[in-house]
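Participant: sequence first, then the predicted structure:
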Amino acid sequence: MILYGIPTCDTCRKALKALADAGHTVEFRNLRAPAMTAEDWAPLIAEFGPGIINRNSPTWRGLSDWMRESEPEAQLLEHPTLMKRPLIRDGGKMTLGWDAAAQAVWL
C-alpha cells in the first residue's frame, strides 16, 4: 500500500496512523522529493481525472490563469502539492482524500 502525500499534511498523518493501527503496511510517497514524473502521475490522473486537483488550496489560488487552464499533468508536474491528499493506492484500488468513504475502503 502506498500513501501519496506530504509530510506536513495533517490529513496524511492521520491517515497513516489509522492505516498502521488497522494493520496495514504503508509506504509513504512524498510528492515533493524525489519529484514525481509524468509516468508516476499518469495512472493517478487516469483514475481521478481533473478531480485530483485541489482547487481550494493556496497554491491553486496563486496560479496564473494559463496554469489553471492547463491539463492536470502539467499542473502536478509543476506544483505536486496541488494534488488532493492523501491518495492511497493498493494494487489497482485507489482512493483520494480521507473522508468517510475512503476510510470505509481501507479500515
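Facilitator: Cool, got the structure.

Participant: from here on, just use CA atoms for contacts and neighbour counts.
Facilitator: Noted.

Participant: shouldn't Thr59 be within a helix?
Facilitator: Yes: assigned with DSSP: H, G, I helix; E, B strand; the rest coil, Thr59 falls within a helix.

Participant: my guess is it contacts Pro80, does it?
Facilitator: No: in this structure, Thr59 is not within contact of Pro80 by CA atoms under 8 Å, at 9.8 Å.

Participant: look at those two and report which has more neighbours.
Facilitator: Taking neighbours as other CA atoms under 10 Å, Thr59 and Pro80 compare with Pro80 leading, 22 against 13.

Participant: so what's the more buried one closest to, chain neighbours aside?
Facilitator: Nearest non-adjacent residue to Pro80, counting by CA to CA, 6 or more residues apart in numbering: Leu31, 5.9 Å away.

Participant: quick one: secondary structure of Leu77?
Facilitator: For Leu77, the secondary structure call by three-state DSSP comes out as helix.

Participant: got another one to weigh against that:
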Amino acid sequence: MMVKLYGIPNCDTMKKAIRWLGEHGITYQFHNYKKVGVDEKLLRQWVDRVGWEALLNRRGMMWRRLDDSVKAEINEESAIRVMLETPSIIKRPVLETDKTLNVGFTEEAYSKLFS
C-alpha cells in the first residue's frame, strides 16, 4: 500500500503521526508543504473527497493571522486560494493511501486505517 504523509515537520501533531507510523513499521513518503508547497489539482481532489472545511485549519496561528475580511467571506474557492498561498494553514497531517484520505491524527483513526 502506498502511503503519503503531507504536512510540515516541526508540527507537534505531525511528530505524533510520524512516531506512530514508525512504531508500527509503516513506510510512507513525506511531502513537506514548507519546501514543496501543495499542488492545486491535488488540493482540489482533496476538497472533493473531504470538503474544504475539513482541510482548513481554523485553530492555528496562520488562520489568526488572516485578514478578518478574508475570514468573513470564506467559501470553497477562497479557502482553496488561501490554502494554496499558505499551505501551513492546511490541517495536519493529511495521510493519503490508495483508498483513503485522513485529515488530522488520532491513534484510533490510524489503527483503524492500518488494521
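Facilitator: Alright, I've got the coordinates. Only a predicted model underlies this, so the values are computations on that prediction, with no experimental measurement involved.

Participant: so what's the residue nearest to Pro80 of structure 1 up against?
Facilitator: By CA atoms under 8 Å, 6 or more residues apart in numbering, the contact list for Leu31 of structure 1 reads 4-6, 80-81.

Participant: and the aligned residue in structure 2 for it, how far from Leu101 of structure 2?
Facilitator: In structure 2, the residue matched to Leu31 of structure 1 (TM-score structural alignment) is Tyr33. Tyr33 of structure 2 sits at a distance of 17 Å from Leu101 of structure 2 (criterion: CA to CA, to the nearest Å).

Participant: for Ala72 of structure 2, same thing?
Facilitator: 28 Å.

Participant: which one of those two has more residues nearby?
Facilitator: Neighbours per residue (other CA under 10 Å) separate Ala72 of structure 2 from Leu101, with Leu101 holding more: 15 against 8.

Participant: which secondary structure element contains the equivalent of that one over in structure 1?
Facilitator: Leu101 of structure 2 maps onto Met94 in structure 1 when the alignment is built from TM-score structural alignment. Taking DSSP states H and E as the criterion, Met94 of structure 1 maps to strand 93-96.

Participant: helices and strands around the very next helix or strand once past that strand, which ones?
Facilitator: Scanning forward in sequence from strand 93-96 of structure 1 by DSSP H and E, the next helix or strand is helix 100-106. On a contact count with 3 or more CA pairs under 8 Å, 6 or more residues apart in numbering; DSSP states H and E, helix 100-106 of structure 1 meets no helix or strand.
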